[in-house]
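S.K.: when you get a sec, could you give me coordinates for this:
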Amino acid sequence: MRRIDVIGIGFGIFAAGGIIYLILQYAGLDSISAGIWSQALLVGGLVGWLLTYLFRVLTKNMTLAEQMRNYEDAVLQKRLEEMSPEELEKLQAEVEQEKRQSAGN
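M.R.: Alright, predicted model coming up:
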């Protein structure tokens, strides 16, 4: 994310708070109540966003983690494509031997 994007998002949140405040005043709340409710809504939104971010971190469903998985899968696929049939048979035999050993334990 670029610096200008962060500034734009910050300005947008600031403007949203002002708009919510004006809407609440128009709806009949006095200025103090409208200010409290607009702050409560903005803080609630921030906490909600933070919870979704923490959920993505804990489930490793973030962009960087996905890019790393895709890269690792692509590297492994390329290595498998470059292997000769004899190397593939040897690798398959090793995998099956490990499966039998882990099933025996």
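
S.K.: could you use CA atoms for every contact and neighbour count after this?
M.R.: Fine.

S.K.: max-length helix in the chain?
M.R.: For the chain, the longest helix by residue count, based on DSSP state H, is helix 31-58.

S.K.: now show me the structure for the sequence below, then we'll compare the two:
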Amino acid sequence: MRRIDIIYIGLGIFLAGGLAFLVLQLVGLDSQQAGIWSQALLIFGLIGWLLTYLFRASTKQMTYNQQLKDYQEAVLQKRLEEMTPEELEKLQAEIEQEKK
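M.R.: Below you'll find the predicted structure:
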């Protein structure tokens, strides 16, 4: 993620908090209550994002892990494609031997 993306995300969150504050005031809450509830919404959103991040990290579904897995599979696929039929037969025989 680039720095400008982080700036846009931060600005978006800041504007969402301000918008929530204005909407809550339009609904009928006074400015103090609207401020408390808009901050609560932002905190709950932050906690929700943190929980999804922890879930992705614990299940290893992060971008880096996925890229590494895709790379390793591509390398193995390329090696298999480059093998001669005799080498493939030999590899299959070794696999069958290991299964027994």
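
S.K.: just the TM-score for the two chains, thanks.
M.R.: Scored by TM-score structural alignment, normalised by the length of structure 2, the superposition of the two chains gives a TM-score of 0.92; 100 aligned residues with a CA RMSD of 1.1 Å.

S.K.: circling back: next, the mean deviation of the longest helix of structure 1 compared to structure 2.
M.R.: Superposing on structure 2 and averaging over aligned pairs (mean CA distance after the TM-score superposition for structure 1), helix 31-58 of structure 1 comes out at 0.8 Å.

S.K.: same question for stretch 73-80 of structure 1.
M.R.: Comparison of stretch 73-80 of structure 1 with structure 2 after fitting gives an average deviation of 0.7 Å (mean CA distance after the TM-score superposition for structure 1).

S.K.: any idea which residue is closest to the centre of structure 2?
M.R.: What sits nearest the mean C-alpha location of structure 2, by CA atoms, centre = their mean, is M62, with 5.3 Å.

S.K.: any idea how far I43 of structure 2 is from that residue?
M.R.: Counting by CA to CA, to the nearest Å, the separation of M62 of structure 2 from I43 of structure 2 is 23 Å.

S.K.: re the thing from before, how about the longest helix of structure 1: buried residues?
M.R.: Buried residues in helix 31-58 of structure 1, counted by 16 or more other CA atoms under 10 Å: A34, G35, W37, S38, Q39, L42.

S.K.: and if you look at stretch 15-34 of structure 1?
M.R.: For stretch 15-34 of structure 1, by 16+ other CA under 10 Å, it's G17, I20, Y21, L22, L24, Q25, A34.

S.K.: so that stretch matches what in structure 2?
M.R.: Structural correspondence for stretch 15-34 of structure 1: residues 15-34 of structure 2, per TM-score structural alignment.

S.K.: any idea how many residues pack against L80 of structure 2?
M.R.: Using other CA atoms under 10 Å, L80 of structure 2 has 14 neighbouring residues.

S.K.: ok, and the closest non-adjacent residue to it?
M.R.: In space, and not counting its chain neighbours, L80 of structure 2 is closest to L88: 7.7 Å by CA to CA, 6 or more residues apart in numbering.

S.K.: what does L22 of structure 2 give?
M.R.: Nearest to L22 of structure 2 is A34, by CA to CA, 6+ apart, at 7.8 Å.
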